[in-house]
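>>> predicted model, plus sequence, below.
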Amino acid sequence: MRFRLLGPLAVEGHDHPLRLDGRRPRAVLALLLLEAGSLVRVDRIVDAVWGESPPRTVRTQVHGQISVVRRWLRALPDVRVVTHDTGYLLQVDPSDVDVAVFRRLARQGRTLAATGQPVAAAEAYRSALTLHVGPPLGDIDAPFARAAATGLTDERLTVLGDLMRLDLAAGRHHELIPVLSALVERHPLHEPLWCHLLVALHRAGRRSEAVGCYQRARALLREELGVEPGPELSLAYRSLLAAEPAADPGADLTRTLSRLAEVERTLAEIRQQLSRLGLDAPTARSVGPTAPPVVSPRSDDGAAHVEVAA
């Protein structure tokens, strides 16, 4: 790609990055790239780059900044700024602009997911996310930049959430827990991330942590935005409360080992009693707690019975 906005503004020439000097021409180029293929009116450029108190000569300055941008783009003959009566239009192949490519991959991922192709959808989402190399428009100093960067970040988080949903469906909840925990710290008001973290914790059997996750998310949303959790997070929480507590994966093994140890202690006591009575005790080797009981095919009366295997 020749034009990058999902990080510091960068323009690639034929064999090296172009040097882009000047705060305002960089801002003008970034604005034209965000609206590539559409007419950007001069009034829009003034508001976006100069803000609420532009100088009286601002229209002349706009023409000057456009001239600078055109000089930068001379190295790219198939990219040009077209002048109209009311503004300017940047003609560029969308596949050369990272924002346009990101949005295309995001749409592709959603289509693949909706048509039952989760693996291909996840690949499209991951390809889209790799285009973000830093805070969007991170080095653009202009009034429009903050709102534009916030919008681009929200788009990234939406795609990331869609990818997390696919990974959860694929059973990757254990490995997603640390990733999601870090994400909600960085984006504490992004509700879908909290929802995915709650689900991941629940599926991993960490019920009390999942409840705490919901309570923390609810407190943040109420304190910062004055709202209650939305339908998706609320439904995930109700499902958590309605579900049976997930069993500890090691609980069954622990109970089995405990029972085997108890059987071994009982057999030792029987051998001691037989020895005190002067009777011969059957010879049996000590059994470790992990040895499973074995069912003998037949006993003396033809019925199956349980023996402790040596």
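Right, received. Where do you want to start? Computed from a prediction, not measured in an experiment: that's the story for all the values here.
>>> drop to CA atoms for contacts and neighbour counts, all remaining ones
Will do.
>>> show me the contacts for residue 28.
45, 49, 65, 66, 69 (CA atoms under 8 Å, 6 or more residues apart in numbering).
>>> of those, which belong to helices?
Per DSSP state H, helices hold the following members of the contacts of residue 28: 45, 49, 65, 66, 69.
>>> ok, and the most crowded of these?
residue 49 (23 neighbours; other CA atoms under 10 Å).
>>> alright, now check it against this:
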Amino acid sequence: MEFRLLGPVEARSDGRPVKLSGTKIHTVLGALLLARGRSVSYEQLSSRLWGWSPPSSMHAQIYTYIHKLRKHLGDDARLTRQHRGYRLDIDESRLDLVRFEELAQAGRLALDQGDHRTAATKLSSALALWHGTPLSNVSEHLAEIERPPLEEAFVSVTEQRVAAELALGEHDRLIPELTGLVGQHPLRERFRAQLVLALGRSNRQADALIAYHEGRKLLADQLGVDPGPELAEAYHAVLDDRCAPPPGPATT
């Protein structure tokens, strides 16, 4: 059985979703999976399910959700009761979040070592594990706690994948994607720096300078800061005609 958090919370058996009905049971499964084998207390489950307003029947309802999960997951997951909560033990290699983290770490290591081809492959494989908005079918109480760090991880790995592909000379292909990423994350300096560099390498210096100055104005107006070193360096590389494409794939 496989488990997913990087999209709707799911348990999958033989490639097919296990039928679990309703937001609440997906919230309980999501909270247990995110605990990575640690016990999740009644109080923690309650806060993820109902926030600050749990029903008087909190314990009975949680028990019902646990009972349903045991029934649907069967022997592929060990769902046991602890002193004041529950613990879910699974083979972590079957959790998409764990696989994402392993691939991302391997990709970052390859990037640090200058093996850009391997880095691009590993980081792309990590991102391919995502199936939409993470935790999209859980309660707002769980999502507001757990979704932001997951989304930040996705964006960070995307930045690293783009860095690897830029080092491989794929600037022309990356411009449309980077334009969209800058639109989605206008204050994210690394995406803008990568767009400036990609445009400069594609002999679109005027567009590169416009992208930089738009970012500089946004940073000043909304945050009251100047561009950081990476964005400033990309700008000066365009000005000084230092953003020629790399001579070839950079691998070790």
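That came in fine, so what should we check first? All values derive from a computational prediction rather than experimental measurement.
>>> sorry, back to before: out of the ones in helices among the contacts of residue 28 of structure 1, who's nearest residue 258 of structure 1?
Nearest to residue 258 of structure 1 out of these is residue 49 (CA to CA; 72.4 Å).
>>> skipping its backbone neighbours, what lies nearest the closest one in space?
Closest residue in space to residue 49 of structure 1, ignoring its immediate chain neighbours: residue 142 at 5.1 Å, by CA to CA, 6 or more residues apart in numbering.
>>> what about residue 120 of structure 1, neighbour count?
14.
>>> and residue 242 of structure 2, how far from residue 234 of structure 2?
Using CA to CA, to the nearest Å, residue 242 of structure 2 is found at 9 Å from residue 234 of structure 2.
>>> looking at the two, which one has more neighbours?
Using other CA under 10 Å, the more surrounded residue of residue 242 of structure 2 and residue 234 is residue 234, with 25 against 14.
>>> tell me the counterpart of the more buried one in structure 1.
In structure 1, residue 234 of structure 2 lines up with residue 236, judged by TM-score structural alignment.
>>> cool, residue 77 of structure 2 as well?
With TM-score structural alignment as the criterion, residue 77 of structure 2 matches residue 79.
>>> grab the nearest non-local neighbour of that match.
residue 92 (5.0 Å).
>>> what of residue 159 of structure 2?
Nearest one to residue 159 of structure 2, counting by CA to CA, 6+ apart, is residue 191 at 6.6 Å.
>>> distance of the corresponding residue of structure 1 for residue 177 of structure 2 from residue 189 of structure 1?
Correspondence of residue 177 of structure 2 to structure 1, assessed by TM-score structural alignment: residue 179. Note on residue 179 of structure 1: its distance to residue 189 of structure 1, by CA to CA, is 16 Å.
>>> and residue 25 of structure 1, by the same measure?
Residue 25 of structure 1 is 34 Å from residue 189 of structure 1, by CA to CA.
>>> pick out whichever of the two has more residues nearby.
Per other CA under 10 Å, whichever of residue 25 of structure 1 and residue 189 has more neighbours is residue 25, with 23 against 16.
>>> how about the closest residue to the more buried one other than its chain neighbours, what does it touch?
Closest residue to residue 25 of structure 1 apart from its sequence neighbours, by CA to CA, 6+ apart: residue 65 at 5.0 Å. Each residue near residue 65 of structure 1 by CA under 8 Å, 6+ apart is listed here: 24, 25, 28.
>>> need those residues in CSV (columns: secondary structure and distance to residue 260 of structure 1).
What follows is those, written out as CSV (DSSP: H, G, I helix; E, B strand; the rest coil; distance: CA to CA, whole Å):
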residue, secondary structure, distance to residue 260 of structure 1
24, helix, 77
25, helix, 78
28, helix, 76
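>>> for those residues, which one is nearest residue 14 of structure 1?
Once CA to CA is applied, the member of these that ends up nearest residue 14 of structure 1 is residue 25, at 21.0 Å.
>>> now do the contacts for that closest one.
65, 66, 68, 69.
>>> ok, residue 228 of structure 2 next?
residue 189.
>>> quick one: the aligned partner of residue 162 of structure 1 in structure 2 and residue 171 of structure 2, what's the gap?
Aligning on TM-score structural alignment places residue 162 of structure 1 opposite residue 160 in structure 2. For residue 160 of structure 2, the distance to residue 171 of structure 2 equals 14 Å [CA to CA].
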